[in-house]
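Prediction below, plus the sequence it came from.
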Amino acid sequence: QPDRLNLFWYFGLRAPLQFSEMATMMYISLSWAGFLTLLSARNDGPFWTSPPGAHLLCAFAFSVTATALIGGLLKADAISFWACPVGHMGVTLLYNLAMFLALDLVKVLSNRLL
């Protein structure tokens, strides 16, 4: 019986992942988290107080889409890169968005204290 707080089990994703699928999921998570951090770090207040410019928005859309396509479709045995199941990518995206909001709140509160 897995931990009650396991998000994958919570969303009904009970099939075990191969090591290379987990590595791909980590690649997806790091790519999305990095870009979300860039959106948060642009200003001192909440991320929505200053909308991103057109170039940054296009780069964000391209990066998220390219990462999802590479992580969800590419299978390369030579480098142990197997596609991550779509459901797991969705949970990874939800987790990254939740952490983005939490870290943005921490940023705003710490800036108020300084």
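Yep, that arrived.

CA only for contacts and neighbour counts going forward, please
Noted.

Distance from the longest helix anywhere in the chain to the middle of the chain?
Across the chain, the longest stretch assigned as helix under DSSP state H is helix 86-113. On the basis of Cα atoms, centre = their mean, to the nearest Å, helix 86-113 is displaced by 9 Å from the centre of the chain it belongs to.

Second structure follows, compare the two:
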Amino acid sequence: MVYLTLASAILAEVLGTTAMKYSDGFTRLWPSLGTAAGYLVAFALLAQTLKTMGVGTAYAIWSGAGTAAIAAIGMVFLGEPVTALKILGLLLVVAGVVVLNLGGLH
């Protein structure tokens, strides 16, 4: 159940960050409200996750997975350039999250 809560926190953070892109510097109301709502939900769910998971592992997974997802969304849907270094960086972030997750199982 803790991983479902953490995954939901990641999804909320990704949605909030994506809405921030469309808020045009917080000058557009609905995307700005979407950003605030996404981050509010993300932090609430992350706080619930921290009740049963170590802070280092939970935060590393939350921030790493969110960073990788946002970078991928930028490249796939928002027309950001795809380079070999960006792909390598994404793979390293994902590998780091996996290693920290495996280390958190002990």
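Arrived safely, thanks for sending. Everything numeric here is computed off the predicted structure, so don't read it as measured data.

Just the TM-score for the two chains, thanks.
After superposition, the two chains reach a TM-score (TM-score structural alignment, normalised by the length of structure 2) of 0.52; 75 aligned residues with a Cα RMSD of 3.0 Å.

so what does the longest helix of structure 1 touch, helix or strand wise?
Using 3 or more Cα pairs under 8 Å, 6 or more residues apart in numbering; DSSP states H and E as the contact test, the elements touching helix 86-113 of structure 1 are helix 7-10, helix 19-40, helix 54-73.

now do 7 Å
In terms of contacts (3 or more Cα pairs under 7 Å, 6 or more residues apart in numbering; DSSP states H and E), helix 86-113 of structure 1 is packed against helix 19-40.

Enumerate every residue touching the residue most central in space within structure 2.
Central residue of structure 2 (Cα atoms, centre = their mean): Gly66, 1.7 Å from the mean position. Neighbouring residues of Gly66 of structure 2 by Cα atoms under 7 Å, 6 or more residues apart in numbering: 10, 13-14.

ok, 8 Å please
Gly66 of structure 2 is in contact with 10-11, 13-14, counting by Cα atoms under 8 Å, 6 or more residues apart in numbering.

What separation do you get for the counterpart of it in structure 1 and Val86 of structure 1?
Gly66 of structure 2 maps onto Asn96 in structure 1 when the alignment is built from TM-score structural alignment. Applying Cα to Cα, to the nearest Å, the value for Asn96 of structure 1 to Val86 of structure 1 is 15 Å.

closest to Ala36 of structure 2 among the contacts of Gly66 of structure 2?
Ala36 of structure 2 has its nearest neighbour among the contacts of Gly66 of structure 2 in Glu13, at 9.8 Å by Cα to Cα.

What residues does that closest one make contact with?
38-39, 41-42, 66.

let's see 10 Å
Applying Cα atoms under 10 Å, 6 or more residues apart in numbering, we find Glu13 of structure 2 in contact with 7, 19, 35-43, 46, 62-63, 66-67, 69-70.

With Leu15 of structure 2 instead?
With contact set as Cα under 10 Å, 6+ apart, Leu15 of structure 2 has these partners: 9, 34-35, 37-39, 42, 66, 70.
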